[in-house]
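K.L.:
all I have is the shape, not the residue letters:
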């Protein structure tokens, strides 16, 4: 929970952002695994969809971790100083 001028906001934006990037990343990884290898000839044979999907999953995981850490700190009564 985040406190703004004495009021507690119920939604940490890192949570939906984390889920959004994780889901899109998972879809890109899945597409990168099942797609035809010939479409990656323009990118020097590098499976761009697979690699960027992994990057998005990692970023989404970091956002979810930070949201979980902030909610746990709010339950324990600790104040979040900032990032």
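P.N.:
Received the coordinates, thanks. As the structure is a prediction and not an experimental result, all values here were calculated from the model. Numbers count the residues shown, from 1 in each chain.
K.L.:
hey, let's count contacts and neighbours off CA atoms from now on
P.N.:
Fine.
K.L.:
residue ranges for the helices of the protein, please.
P.N.:
For the chain, the helices defined by DSSP state H cover 14-34, 48-75.
K.L.:
in the shortest one, what's buried?
P.N.:
Applying a neighbour-count criterion of 16 or more other C-alpha atoms under 10 Å, one finds 14-15, 17-19, 21-29, 32 buried in helix 14-34.
K.L.:
who touches it?
P.N.:
Under the criterion C-alpha atoms under 8 Å, 6 or more residues apart in numbering, residues 47-64, 66-68 lie in contact with helix 14-34.
K.L.:
tell me how far it lies from the chain's centre.
P.N.:
Put simply, helix 14-34 sits 8 Å off its chain's centre (C-alpha atoms, centre = their mean, to the nearest Å).
K.L.:
one more structure, for comparison:
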């Protein structure tokens, strides 16, 4: 894996990190709404607290995306290695 050693990682600019952040924010909001919503609203959804379960699912999805971004980072080549030859 000699090609992976040169360059630097995309870090916070990796699209997977941005997607994970958005899913985490919406997931936490949904989980909070699911915890504080009245029982009458849960009964309308056939007794399933769908906001809570969807929020938990979104947070788990965000954790998977962050793990994927950490385990398989995108390597951005350095400026000198991009082949910046005059044409």
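P.N.:
Perfect, thanks for sending it. Given the structure is predicted, the values throughout are model-derived calculations rather than measurements.
K.L.:
coming back round to it: filter the contacts of helix 14-34 of the first structure down to the buried ones and hand me the PyMOL line.
P.N.:
The PyMOL selection below is limited to those of those classed as buried (16+ other C-alpha under 10 Å):
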select buried, resi 47+49+50+52+53+54+55+56+57+58+59+60+61+63+64+66+67
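K.L.:
residue 57 of the first structure matches what in the second structure?
P.N.:
Taking TM-score structural alignment, the alignment pairs residue 57 of the first structure with residue 59 from the second structure.
K.L.:
check contacts around that match.
P.N.:
Per C-alpha under 8 Å, 6+ apart, neighbours of residue 59 of the second structure: 23-24, 27-28.
K.L.:
show me the contacts for residue 54 of the second structure.
P.N.:
27, 30-31 are the contacts of residue 54 of the second structure under C-alpha under 8 Å, 6+ apart.
K.L.:
do residue 47 of the first structure as well
P.N.:
Each residue near residue 47 of the first structure by C-alpha under 8 Å, 6+ apart is listed here: 32, 37, 40.
K.L.:
shared with the second structure, which of these?
P.N.:
Retained in the second structure: 32, 40, out of the contacts of residue 47 of the first structure (criterion both residues aligned by TM-score structural alignment, their matches' C-alpha atoms under 8 Å).
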